[in-house]
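Peer 1: Sequence first, predicted coordinates after that:
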Amino acid sequence: MTASAVLSVPAADPAVAAAHYLSRLAFEADVSDVHADLTAGVPGVVVVDSRSDVAWAQGRIPGAVHIPTARIAELAPQLIDRSVTVVTYCWGPGCNGATRAALEFARLGYAVKEMLGGFEYWVREGFAHGTDHGTEQRPVDDLTAPRSGISCAC
């Protein structure tokens, strides 16, 4: 019989697993959920782009506030109300800039979540994004979202 790579470490007790996954959701939001909240105008959520000025000019999520990570401590108290939940993003899953930004907001006492996938997945899921030259939108990458553009409703 072949040994299982998956089962070489047994799955966690269901109660422990539930606590773990609930904890992850307390720290993270996905691109689709952030898009849904922004589209619906849900109050109490502010999206922050923590990238450089050059990256911001290249493309950004409509309605996001631009605060490069190095300037969060200086600018956040002036720009972001402490009563909101901040959602940070950076380039994409290969970048931990959103994590660093979230840490800075948490250290300042803000409720904060990191947007999984970052700007890369925002664009790959076919959502419109702003640039210094106007609004752009790419076709949905069917490796990240349904071709129809309708939310996967995960």
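Peer 2: Cool, got the structure.

Peer 1: Please make it C-alpha for all contacts and neighbour counts, starting now.
Peer 2: Will do.

Peer 1: just checking, Cys95 is part of a strand?
Peer 2: No - under DSSP: H, G, I helix; E, B strand; the rest coil, Cys95 sits outside any strand and is assigned coil.

Peer 1: what about the residue nearest the centre of the chain, which helix or strand?
Peer 2: The centroid of the chain falls nearest to Met115 when counting by C-alpha atoms, centre = their mean (1.2 Å). Of the helices and strands defined by DSSP states H and E, Met115 is found in strand 111-116.

Peer 1: How about residues contacting that strand?
Peer 2: Contact partners of strand 111-116, identified using C-alpha atoms under 8 Å, 6 or more residues apart in numbering, comprise 26-31, 34, 82, 84-89, 92-93, 98-99, 102, 105-106.

Peer 1: how about a cut-off of 10 Å?
Peer 2: Outside strand 111-116, the residues within contact range by C-alpha atoms under 10 Å, 6 or more residues apart in numbering are 24-34, 45-48, 82-90, 92-93, 96-106, 121-122.

Peer 1: this is the other structure I want to compare:
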Amino acid sequence: MSATTAAAVSAVTAVPAADNAAALAHFTARLAFETDVSDVAADLAAGVPGIVVVDSRSRESWDQGHIEGAVHLPTAEIAARAAEAVPAGATVVTYCWGPGCNGATRAALEFARLGHPVKEMLGGFEYWAREGFPVATASGVSRSPVDPLTAPVSGVACAC
């Protein structure tokens, strides 16, 4: 049997896509729990009120670089310090190192346990820096060149 006459088996559709109602529920729920670095950067640049970005990493990691305007609140300190660091009613956006780390998820869980509205920033600090957004250190604020595998190098938003 030749490749042109054999019925192709799809790895994509071997498990059929969800029905429309299930897909709507799933993708809506994901957006309720997650945000991305571009949306966070846009809101911070626009001065959108009611959002507190929380870096849940260690002091050493924070000192190496963090999102300008973020609050440093390691996960182990959230229960004790959240009330002083996050205004009541603010939406918390947590981040950690990157996609290979679940620290932002653990931090988001801590904020949810305390009753805060919370979202996890996909990509974490890694994608923040790779997309060329401002990184703060004790030496000041800098930007790295945009990684062409993560965002358009033109600086124009991906419009996704």
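Peer 2: All right, it came through fine. Remember, it's a predicted structure, so these values are computed and weren't measured experimentally.

Peer 1: where does the TM-score land?
Peer 2: After superposition, the two chains reach a TM-score of 0.98 (TM-score structural alignment, normalised by the length of structure 1), with 154 aligned residues with a C-alpha RMSD of 0.6 Å.

Peer 1: what's the offset of the strand holding Met115 of structure 1 from the middle of its chain?
Peer 2: What separates the centre of strand 111-116 of structure 1 from the centre of its chain is 6 Å, taken as C-alpha atoms, centre = their mean, to the nearest Å.

Peer 1: so it corresponds to what in structure 2?
Peer 2: The aligned range for strand 111-116 of structure 1 in structure 2 is 117-122, by TM-score structural alignment.

Peer 1: cool, and stretch 23-33 of structure 1?
Peer 2: The aligned range for stretch 23-33 of structure 1 is 29-39, by TM-score structural alignment.

Peer 1: do stretch 51-65 of structure 1 as well
Peer 2: The aligned range for stretch 51-65 of structure 1 in structure 2 is 57-71, by TM-score structural alignment.

Peer 1: Can you give me the end-to-end span of the matching stretch?
Peer 2: In stretch 57-71 of structure 2, first residue to last residue: 11 Å (C-alpha to C-alpha, to the nearest Å).

Peer 1: Structure 2: strands as residue ranges?
Peer 2: Per DSSP state E, structure 2 carries strands over the ranges 34-36, 51-55, 66-67, 71-72, 91-95, 118-122, 135-137, 140-142.

Peer 1: Tell me the counterpart residues of the fifth one in structure 1, please.
Peer 2: Okay, so that is strand 91-95 of structure 2. Under TM-score structural alignment, the alignment places strand 91-95 of structure 2 onto residues 85-89 of structure 1.

Peer 1: Please give the centre-to-centre distance between that stretch and its chain.
Peer 2: In terms of C-alpha atoms, centre = their mean, the centre of stretch 85-89 of structure 1 is set 7 Å apart from its chain centre.
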